[in-house]
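Enquirer: give me coordinates for this.
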Amino acid sequence: MLAALRHYPASVNLLLSSSLFLTLGRAITLPYLVIYLSSSFVLSISDIGMVVGSALIVGSLLSLYGGYLTDKLSSYKLILCFTGFFVTGFVGMCVTNKLWLFFLFLVSFNFAYSVIDIVVKAAFGKLLPVAEQSKVFSVRYTLINIGYAVGPFIGAGLAHWNMKLPFMMSALLGLGFFVVYSIFGDRKLSSADPANAPVSFLAVGRILLKDYRLVCFTVGGVLSAVVFGQFTAYISQYLVTTSTPEFTYQVISSVVAVNAAVVICLQYFVGKHISHQYLNQWLTAGFSLFLMGVVGFALSTTVLHWSLAVAIFTLGEIIVFPAEYMFIDRIAPTHLRGMYYGAQNLSNLGGALGPVLCGFALATQSAHFMFYMLAAFIVAGGCFYLLGASYSRRHDQSSSTR
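Expert: Predicted coordinates:
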């Protein structure tokens, strides 16, 4: 991976650094939002879930407009602007004592993170040839997981001293990136295509809905994100229901560590071999591993069993993520790449719904029913992905014969 980073131009490495440092800022604070909201605003667990989940959902929906802006405005200015929103969100959450303002700042930082994510992915399509894109998406996803692996430990140390320190550190990381990018960023970088006439946001939305390939991948992404979007949350819910708090803590600690280790060690190695020619086979392999992982969760009775199951599950994750990025970049028209990535970001809705659906299943059915439900989401999501990929192949074949 280090060799790949040395091979990329400085503008690509700077964009990759945004994924690491902004994700690190996010990961430092997010795990402690529940504790902070409970102690600072005296909210119940259900109310906290509503605040955090609603902010994630609103941020995901707003990211569609962020994708629209990506196709219209300078990438350099957008990154600086939304990094400013990112910093403002953390500073605001740190200083406000009003819940409604806290919610707005939480939405602001989630929206900013989503838009920067879209701008970066769209920029890769401009800066790198198709052959390099699977590698750069794998590098990016590895850096993101390094941020998520390291961030909570930094947050835990800071929160031990003061619950506001994680917010301040997250804001400082965002501010540091803002300063560096304002100096060294590529001011000419833009995903906008001046050759195309301006189109309204609603008109672009109608264009997206007519692309069967994108609709299939978006629906498939939402369904499958129910399973992999917040998997530690529903594992915690299941274990709290069926075992002791001590065992739950042991399993979750092991699951998080194994997930991070597998991604960091194997993401780049696996991801660089994923190609457009065999996209269906890669997706089938990825979703099969997801399904095997969920079956493993259902059968697990020891920490070792849970660790092995999550290792298999994570192998599916490191295949599906770069494959879906490559697919979206392939089908997206140059002047609509941002909107296509914005539509892909709607899969975060599935991640937000996962703990809610699993909580309802655990409350109304036998505990193992949750895993049957998750398996059904995997199969349905995989079918939509394969439909989209198959339609794309037929579309390419018909285009080549004209």
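Enquirer: every contact and neighbour count from this point should use C-alpha atoms.
Expert: Noted.
Enquirer: so A260: helix, strand or coil?
Expert: Here A260 is helix, with the state taken from DSSP: H, G, I helix; E, B strand; the rest coil.
Enquirer: just to check, it is in contact with L143?
Expert: No: between A260 and L143 there is no contact, the gap being 10.6 Å when judged by C-alpha atoms under 8 Å.
Enquirer: please generate a structure for the following sequence too, so the two can be compared:
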Amino acid sequence: MMSSCAHPLHGKSVETQHKTAATTSQQEKALADIAAETQTTQPAPVAQNPLLDGLPASDIAGVQADAKRIYSNHWGPVSERSRYVRARILPILKDMGAPRQLEVVPVAESGYNPYAFSPVGATGLWQVMPGTARMLGMNAAKGYDPRRHVEESTRGGVQYLQEMYAMFGNWPTAFAAYHRGPGNMTRRLAQHPWKPQDGLDTMPVPPVTMTYVRGILGLSALVQRGLWTFPEPWETHQVSIEGPIDVNQLAEAAQIDPEELYRFNPGLNHSQYLDSQIVLHVPESMLQPLLANAGQAAPEYVHAKVRKGDNLSVIARRYHTSVHDLKRINPDLSTLLQPGQTLLVPAGHMDSTSPPLNPLLAQGRRIHYRVRNGDNLWNIAKRFGTTPAAIARANSIKSDKTLHPGDRLWLLARARTS
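Expert: Just a heads-up that it's a prediction; the model follows:
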């Protein structure tokens, strides 16, 4: 399942038909109010929005108001972040036969931040959990995380939403199932059947899910009617560069802000790719400078991890260098080495090296995690990109401590491959 979050996954196409919503005088008045509010903008009619099919007109007016209240303070930075990736999302929605209005889902899920990381371990634009990514067959090349990879995560997220729509027959319930999981929604609907004509207030979901669903529906209405707009996205070109390559060094040679490269390419796990091809998406303004300087971007030094039993002489032989040079390029290096410690070695011999992280990942995020059934330090560490020893140190506990549901742990989480 996807993560349960309320704001700060390929599949067969789904066709929908709009149903007439206004059936009472109150509903007709609500529609008239909406029309009066947006008359000067000449918006496309709400009837063209399949996400709202079957909902009473009063609900449509209500979700618009809710979305304004929830997202108005965030729309500027959120919509600006969308410029890095949205040009790659829209063609996928079209190719998969999905409603274009699904472009607003990453607003509610991640604020259009592909580096967003939830307290339960979901990450990416569509906030995909590791297990969901495996279930959906989301894959990416070595050195990339498919949950942050723009195309792979979008195909997965849209596939999952389409499956939820096929299962439940309407978009509000599909969004609720995306948020809570299909099993949970099936059980709830078995006890309390629901359809859009019944009104959102009677949907059998908890308040946090109701807020999430109403937010997406309201955002879709605001964007559909032209009351809120996404800025023009930045079109990108795909370019392949043979390794070894240091992304930071490439950006410096091309006189490009390296963080801009990582914003266009959030799927990158590392900043160095030593023995594999790297595929980058870049705007027109970056294309020629990058290609012209690709030959100057091979790293001079790379990171290597100390193994159990290593000393400086063993490491020097392994990487075809000398103890003197190891000390020169690692001036603060102690002669007493610890397993797992990293040090710089010449890049000429690349076996067993540990490339540094994408710097937008390396910042980490402190999370107060609530232990769930089946958790242990190993699977928690794997989910959040840390180690059992690091969790134990941060919480002053033994690394073999038995965890119980409800326990709380401090984590420094780093998004990583699922």
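Enquirer: could you get me the TM-score between them?
Expert: Here the superposed chains carry a TM-score of 0.23, computed using TM-score structural alignment, normalised by the length of the first structure; 157 aligned residues with a C-alpha RMSD of 7.1 Å.
Enquirer: hmm, back to that, okay, A260 and L143 of the first structure: which has more neighbours?
Expert: L143 (24 against 20; other C-alpha atoms under 10 Å).
Enquirer: for the more buried one, which non-adjacent residue is closest in space?
Expert: L20 (5.2 Å; C-alpha to C-alpha, 6 or more residues apart in numbering).
Enquirer: contacts only, for the one you found.
Expert: L20 of the first structure is in contact with R140, L143, I144, I146, G147, counting by C-alpha atoms under 8 Å, 6 or more residues apart in numbering.
Enquirer: out of these, which is nearest to L283 of the first structure?
Expert: L283 of the first structure lies nearest to R140 out of the contacts of L20 of the first structure, by C-alpha to C-alpha, at 19.3 Å.
Enquirer: distance of Q64 of the second structure from M286 of the second structure?
Expert: Distance from Q64 of the second structure to M286 of the second structure, counting by C-alpha to C-alpha, to the nearest Å: 39 Å.
Enquirer: give me the more crowded residue out of those two.
Expert: Ranked by neighbour count (other C-alpha under 10 Å), Q64 of the second structure and M286 place Q64 first, with 22 against 18.
Enquirer: just give the number of residues close to the closest residue to that one other than its chain neighbours.
Expert: Distance criterion C-alpha to C-alpha, 6+ apart; nearest residue to Q64 of the second structure, sequence neighbours excluded, is G218 at 4.1 Å. G218 of the second structure has 27 neighbouring residues, counting by other C-alpha under 10 Å.
Enquirer: surely G218 of the second structure meets I60?
Expert: Yes: using C-alpha under 8 Å, G218 of the second structure is in contact with I60, at 7.2 Å.
Enquirer: now the helices: where do they sit in the stretch 101-250 of the second structure?
Expert: 105-110, 130-135, 150-168, 171-180, 182-191, 207-224, 247-253 (DSSP state H, counting those that start in this stretch).
Enquirer: buried ones in the longest one, by neighbour count?
Expert: Within helix 150-168 of the second structure, the residues that qualify as buried are 150-166, 168, counting by 16 or more other C-alpha atoms under 10 Å.
Enquirer: contact partners for the most centrally placed residue in the first structure?
Expert: For the first structure, the residue sitting closest to the mean C-alpha position, by C-alpha atoms, centre = their mean, is N348 at 6.8 Å. Shown in contact with N348 of the first structure (C-alpha under 8 Å, 6+ apart): L56, I57, S60, V222, A225, G229.
Enquirer: correct me, but the third one touches F111?
Expert: Same thing as S60 of the first structure. Yes: under the criterion of C-alpha under 8 Å, S60 of the first structure makes contact with F111 at 6.8 Å.
Enquirer: quick one on the thing from earlier: nearest to A87 of the second structure, out of the helices of the stretch 101-250 of the second structure?
Expert: Nearest to A87 of the second structure, of all those, is helix 150-168, at 10.2 Å by C-alpha to C-alpha.
Enquirer: packing partners for the closest one?
Expert: helix 86-95, helix 171-180 (3 or more C-alpha pairs under 8 Å, 6 or more residues apart in numbering; DSSP states H and E).
Enquirer: what packs against the last one?
Expert: In terms of contacts (3+ C-alpha pairs under 8 Å, 6+ apart), helix 171-180 of the second structure is packed against helix 150-168, helix 182-191, helix 207-224.
Enquirer: rewinding a little: buried sites along the helix or strand hosting the residue nearest to L143 of the first structure?
Expert: Using DSSP states H and E, L20 of the first structure falls within helix 10-29. For helix 10-29 of the first structure, burial by neighbour count (16+ other C-alpha under 10 Å) applies to 11-29.
Enquirer: ok, then the element right after that helix?
Expert: helix 33-41.
Enquirer: angle of that following helix against helix 10-29?
Expert: 50 degrees (axes from the mean of the first three to the mean of the last three C-alpha atoms, to 10 degrees).
Enquirer: before we move on, the earlier item: and the contacts of N348 of the first structure, which of them are in helices?
Expert: Among the contacts of N348 of the first structure, the residues falling in helices (DSSP state H) are L56, I57, S60, V222, A225.
Enquirer: distance of the residue nearest to the second one when sequence neighbours are not counted from A363 of the first structure?
Expert: In space, and not counting its chain neighbours, I57 of the first structure is closest to L349: 5.8 Å by C-alpha to C-alpha, 6+ apart. In this structure, L349 of the first structure and A363 of the first structure are 22 Å apart, going by C-alpha to C-alpha.
Enquirer: neighbour count winner among the two?
Expert: L349 (23 against 11).
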